[in-house]
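Engineer: Sharing a model that was predicted from the sequence below.
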Amino acid sequence: MESKALLLLWVLLSILNVSFATEVSTTPPFVAQLYVPQISRPRQLLLDFAGDILVSSASSRISAIRETNHGNGTSTVETTTIVDGTGLALTHGIAIHDGYLYASSAIRVYRWPYKPGQFSLINPRTIQTVITNITQTSSGHSTRTLTFDEEGRLYISVGSLANIDTDSYRSRIRRFTIANQFLPIPFNNGEIFADGCRNTVGLGWSNSGILYGVDNGADMLNRPDLGGAIWPENPAEEMNKFNLPINTHYGYPFCWSTYNLRDYAPRTQFAWPTFLDDGTHTDEWCQNPSNNAPPILSMPAHSAPLSIEFFKGVNCGVNGAFPCEAINDAFVAFRGSWHQGVSNGYKVSWYPFDDEGELPTGEVVDVIYSPNATNSCNSCLRAAGATFNKDGHLIVSGDTTNEIFRVAYDTELPVINNIYH
């Protein structure tokens, strides 16, 4: 009787979750469910080596999520705080490397000793400051995405101060060697890995170890010679492949890429209007790849991509894991547009890649999306992070609705009992 009563309680909790959850849809045979219904402003997601999902928060904390599947159609999903960042102003970036958990504020990177599977609050006195003086203030784009390569080097992306800056002094990805260095390291001591990336919030490694990024384009584009106020569909949000020499320039603020412009193919490069008369940055200059590396993909304007994750193939094709054909394909989380009349974004999309060149094929599938999204819809799914869990299911954070979703492939999802510690 006790087990039946518990199962009934879980069913009732599931019904309540569905009735109050953000409305989402999936493209069949993908299915989705509300995974964690109450978590403050979740942003970047990360799978640790023990199988827990770590979640950064714009409210300056890091949480861990652990699922226990009971094998009878039910699961328990526990959420606990592992870093209370009160006073640190943590915003977005998290990473794990060599026994430490890293997190970022707008002006610093911190770390704490961390053992995968640690499901309790980390002693706040163990904190170390790793990087200082990223920017002088938290003005402008404030996310600082973090990732490590196989050699243990730390990458930090920083976005622009304004819609269009006078140069790319902020909009860069820097790389740091952390091991055997005296800490903290001044930010300007890092080498410029990639230049001219306006706001590359999403960074992800392909299965072959190539770094990719998704970049947020500028607003209010007006080129009278190209049709005037063409900003509703341009400039494109960009996907870039960082396999070129370090310090390659990717365009911002001098150049922009087309998404949907009459008579021009997507990814065509043009000069931003305020630089046309400076004697250097012409359309021809922008279209020369030795000056400006073009993106490998143009994505819908103003859709705000914040995460890119490559499917590694864990459990592919089994128990709701993503299909094996998706191995080394990219999954991009779009937070969504704030522009009046533009409802791009509010989804996570699957971008198949070819095996030979590791480039997008041009196909796209929306695996989860808000069916009735409008501009600035903070009651819709505003996807900020996406990662695959230990079962090969996609976990997606919605930062304005304080929710996390699970997406699986052609399966029946368990009834979830949520526990908060």
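Structural biologist: Thanks, I have the structure now.
Engineer: CA only for contacts and neighbour counts going forward, please
Structural biologist: OK.
Engineer: I'd assumed residue 4 was in a helix, is it?
Structural biologist: Yes: counting by DSSP: H, G, I helix; E, B strand; the rest coil, residue 4 is part of a helix.
Engineer: what's near enough to touch the nearest residue to residue 57 once chain neighbours are set aside?
Structural biologist: Closest residue in space to residue 57, ignoring its immediate chain neighbours: residue 42 at 4.6 Å, by CA to CA, 6 or more residues apart in numbering. Residues near residue 42 by CA atoms under 8 Å, 6 or more residues apart in numbering: 55, 56, 57, 58, 384, 385, 397, 398, 399, 402, 403, 404.
Engineer: Repeat the analysis, applying 7 Å as the threshold.
Structural biologist: Residues in contact with residue 42 (CA atoms under 7 Å, 6 or more residues apart in numbering) are 55, 56, 57, 58, 397, 398, 399, 402.
Engineer: how much space between residue 130 and residue 155?
Structural biologist: 12 Å (CA to CA, to the nearest Å).
Engineer: now do residue 389
Structural biologist: To residue 155, residue 389 is 23 Å away according to CA to CA.
Engineer: same thing with residue 395?
Structural biologist: Taking CA to CA, one finds residue 395 at 23 Å from residue 155.
Engineer: before we move on, what about residue 12?
Structural biologist: 45 Å.
Engineer: Repeat that for residue 188.
Structural biologist: As judged by CA to CA, residue 188 and residue 155 stand 13 Å apart.
Engineer: Run the chain-centre distance for the host helix or strand of residue 80.
Structural biologist: Taking DSSP states H and E as the criterion, residue 80 maps to strand 74-84. Relative to its chain's centre, strand 74-84 lies at 21 Å (CA atoms, centre = their mean, to the nearest Å).
Engineer: How about stretch 338-355?
Structural biologist: 12 Å.
Engineer: ok, for residue 143, nearest residue in space, not its chain neighbours?
Structural biologist: Using CA to CA, 6+ apart and skipping residues adjacent in sequence, the residue nearest residue 143 is residue 92, 5.5 Å away.
Engineer: my guess is that neighbour meets residue 58, correct?
Structural biologist: Yes: assessed by CA atoms under 7 Å, residue 92 is found in contact with residue 58 at 6.1 Å.
Engineer: Counting neighbours, what do you get for the residue nearest to residue 143?
Structural biologist: Around residue 92 there are 30 other residues, counting by other CA atoms under 10 Å.
Engineer: again, but for residue 272
Structural biologist: Neighbours of residue 272 (other CA under 10 Å): 24.
Engineer: Surely it and residue 251 touch.
Structural biologist: No: using CA under 7 Å, residue 272 makes no contact with residue 251, being 9.7 Å away.
Engineer: could you pull out the strands for the stretch 301-421 of the chain?
Structural biologist: With DSSP state E, counting those that start in this stretch, the ranges of strands along the stretch 301-421 of the chain come out as 305-310, 330-334, 347-351, 365-369, 383-388, 394-398, 403-409, 415-420.
Engineer: Okay, one more to line up with it:
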Amino acid sequence: MSLLALTASLHAVAAVAQTTCSSVLVPSYSPPVVASGWQAQLVAGGLTKPRTIAFDSTGALLVLESGKGISRHSFTDNGGTCLAPDHAHMIVELTSLNHGLAISNDGKTIYASSVEAVFAWDYDAEVGIVSGTPRTLIANMSNSDLVTRTLLMSKKHDGMLLVSRGGDEDDPAASEIVSNGFSQIRAFNLTNLTTADPSPHYNFNTDGRVLGWGLRNSIGMAEHPATGGIYAVENSVDSVKRNGVDLRENNPGEELNFLGYLNDTNPTTTNQAGKNFGYPQCFAVWDLADIPENDRLAIGKQIAFMGNTLTDQMCAARYEPPRLTFPAHYAPIDIKFEEGGETAYVSFRGSFASSSPVGYRLSSIAFNAASGEPVAAADSNDALTDILTNQDLTACPNRCFRPAGLALDSVGRVWMASDSTGEIYVLQKTGESGNGRFVGGDGGSSGGSGGGNTGGGIENAAGMIWSWRTELLSWTFVAAMGAWLTC
């Protein structure tokens, strides 16, 4: 074993050991089930429908609270998942904000979205304040029902902001005309914009580069950290028929779609459309057993359903199939990659559009870090590995967590918002086999009932002293082992 690997292992051991927090939050519903090799803890509550979350350059957590604005949160970090809130304040109060949030790569600008527009604020992360009035960068995005506008700032191509816009549920056919701007993901170059530029600077329907269209509602977007490939998770329709058979229970599947690369020279024109993923004409197969005339079909294949004149063969020829397909109604909301690109995390907010609730979980997908491709084949039915799930889905959606935004911090912990319960969870790998651990629920230390209490003062100091002792012992052992390894 190398010294580096040994050091990493010892830090994992230290993180696992620090599981007993002096006081923890306890959910008002059944504690989540945590996968083997993971530990989870509820670290914040009382928020207003938290959707997208992101870390600023100081390590503070920004939370877009739908219908309220953007809040900034700092925590006392006692090691592992033992974090206690120590300060929170609103930095933007704007009730029209409902989902999207991004931060410029230099950390000096915050972007957020409403149904209609994308706004920008100058931001001072050191003191946690915005200055000036919000600037409208992109407008003309309104439509009915599918109202989230996810924002993704590219790390590979500075100044490139990706914006997703869902379809118009009152007129699905409008998504078949690219110039309408529905059911699309577009990329906008913000590099040369200044505070003096006219507002709004861009019109969503006529400006930007179309990375993909025929996407009913691609809420989550991510850029692979090694290759720069753009992926999006798609919420498909709730109800379809084929040959008079209602397939809504298990079809069509939700999707992971690959949109290509921002540095692609084909297409070369600004507004030339990227790949078309089929909506509203064709949909992806999930459960073959439910589908009439399913010969030559497989999971992920684009097929025709009632209501159009296309054949399965025409669907396959004209439209791009998903790279992976997930169970119907899971409702993926966000996707985030680990730093090395070997794992993507996906939050499934869940749905009760089937006979029983499904989804309501945080899962992972294995990727090949070098190629930027999922390890699983396109027709796989087991590409997902569950990490955090609800104990009893029959209690959903009212008495369970509903995952929304995700973020990874500087030490690799996964942060997850639950919008329906107004909470933030933190998860960390432990490397242990056997049952995972939820701190504050069954098998963990608990701190009361209902909303619980946060640790502070002397109790937090005790935790920090414990963590310091653990670190000292760990590094002492590392030094000794390092000397032994070099002999």
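Structural biologist: Great, that's in hand. What you are looking at is a predicted structure, and each value in this text was computed from that prediction instead of being measured.
Engineer: quick one on the thing from earlier: the residue nearest to residue 143 of the first structure maps to what in the second structure?
Structural biologist: In the second structure, residue 92 of the first structure lines up with residue 99, judged by TM-score structural alignment.
Engineer: returning to that earlier point: host element of the residue nearest to residue 143 of the first structure?
Structural biologist: strand 90-97.
Engineer: okay, the angle between that strand and strand 74-84?
Structural biologist: Strand 90-97 of the first structure runs at 100 degrees relative to strand 74-84, counting by axes from the mean of the first three to the mean of the last three CA atoms, to 10 degrees.
Engineer: quick one: strand 90-97 of the first structure to chain centroid distance?
Structural biologist: Chain-centre distance of strand 90-97 of the first structure: 12 Å, with CA atoms, centre = their mean.
Engineer: so after that strand, what's the next helix or strand?
Structural biologist: Next helix or strand after strand 90-97 of the first structure toward the C-terminus (DSSP H and E): strand 100-105.
Engineer: The helix or strand following that next one against the second structure, how far on average?
Structural biologist: Counting by DSSP H and E, the next helix or strand C-terminal to strand 100-105 of the first structure is strand 109-113. Strand 109-113 of the first structure differs from its equivalent in the second structure by a mean of 0.8 Å after superposition (mean CA distance after the TM-score superposition for the first structure).
Engineer: Let me know the angle separating strand 109-113 of the first structure from strand 90-97.
Structural biologist: Orientation check (the same axes, to 10 degrees): strand 109-113 of the first structure against strand 90-97 gives 50 degrees.
Engineer: contacting residues around residue 54 of the second structure?
Structural biologist: 61, 62, 63, 407.
Engineer: Can you tell me the residue that sits opposite the second one in the first structure?
Structural biologist: Residue 62 of the second structure maps onto residue 54 of the first structure when the alignment is built from TM-score structural alignment.
Engineer: before we move on, what about residue 279 of the second structure?
Structural biologist: Aligned by TM-score structural alignment, residue 279 of the second structure pairs with residue 252 of the first structure.
Engineer: try residue 414 of the second structure
Structural biologist: Here residue 414 of the second structure is matched to residue 394 in the first structure, going by TM-score structural alignment.
Engineer: Isn't that match up against residue 388?
Structural biologist: Yes: with contact defined as CA under 7 Å, residue 394 of the first structure reaches residue 388; the gap is 4.5 Å.
Engineer: ok so, going back, got a winner among the contacts of residue 42 of the first structure for most neighbours?
Structural biologist: Among the contacts of residue 42 of the first structure, the one with the most neighbours (other CA under 10 Å) is residue 397, at 30 neighbours.
Engineer: Spit out the contact partners of that residue.
Structural biologist: 42, 43, 383, 384, 385, 386, 403, 404, 405.
Engineer: Next: residue 58 of the second structure.
Structural biologist: Neighbouring residues of residue 58 of the second structure by CA under 7 Å, 6+ apart: 125, 126.
Engineer: between the lengthiest helix in the second structure and strand 83-93, how many degrees?
Structural biologist: When the second structure is parsed with DSSP state H, its longest helix is helix 457-485. Interaxial angle, helix 457-485 of the second structure versus strand 83-93 (the same axes, to 10 degrees): 110 degrees.
Engineer: To which residue of the second structure is residue 31 of the first structure aligned?
Structural biologist: With TM-score structural alignment as the criterion, residue 31 of the first structure lines up with residue 39 in the second structure.
Engineer: Near that match, how many other residues are there?
Structural biologist: Residues contacting residue 39 of the second structure under the criterion other CA under 10 Å number 29.
Engineer: What distance do you get for it to residue 152 of the second structure?
Structural biologist: With distances taken as CA to CA, residue 39 of the second structure is found 28 Å from residue 152 of the second structure.
Engineer: returning to what we had before: from the contacts of residue 42 of the first structure, which single one is nearest residue 102 of the first structure?
Structural biologist: Nearest to residue 102 of the first structure out of those is residue 56 (CA to CA; 10.4 Å).
Engineer: got a list of what the closest one touches?
Structural biologist: 42, 43, 44, 45, 62, 63, 92, 93, 94 are the contacts of residue 56 of the first structure under CA under 7 Å, 6+ apart.
Engineer: surely residue 331 of the first structure meets residue 353?
Structural biologist: No: the pair residue 331 of the first structure / residue 353 is not scored as a contact, 10.5 Å apart, by CA under 7 Å.
Engineer: okay, the two: which has more neighbours?
Structural biologist: Using other CA under 10 Å, the more surrounded residue of residue 331 of the first structure and residue 353 is residue 331, with 26 against 19.
Engineer: What's the match for the more buried one in the second structure?
Structural biologist: Aligning on TM-score structural alignment places residue 331 of the first structure opposite residue 345 in the second structure.
Engineer: what sits against the equivalent of residue 205 of the first structure over in the second structure?
Structural biologist: Using TM-score structural alignment, the partner of residue 205 of the first structure in the second structure is residue 223. Residues near residue 223 of the second structure by CA under 7 Å, 6+ apart: 154, 229, 230, 231.
Engineer: Take these and keep only those in strands.
Structural biologist: Among the contacts of residue 223 of the second structure, the members falling in strands (DSSP state E) are 229, 230, 231.
Engineer: Most neighbours out of those residues, which is it?
Structural biologist: Per-residue neighbour counts (other CA under 10 Å) across these peak at residue 231, which has 23 neighbours.
Engineer: Good, wrapping up.
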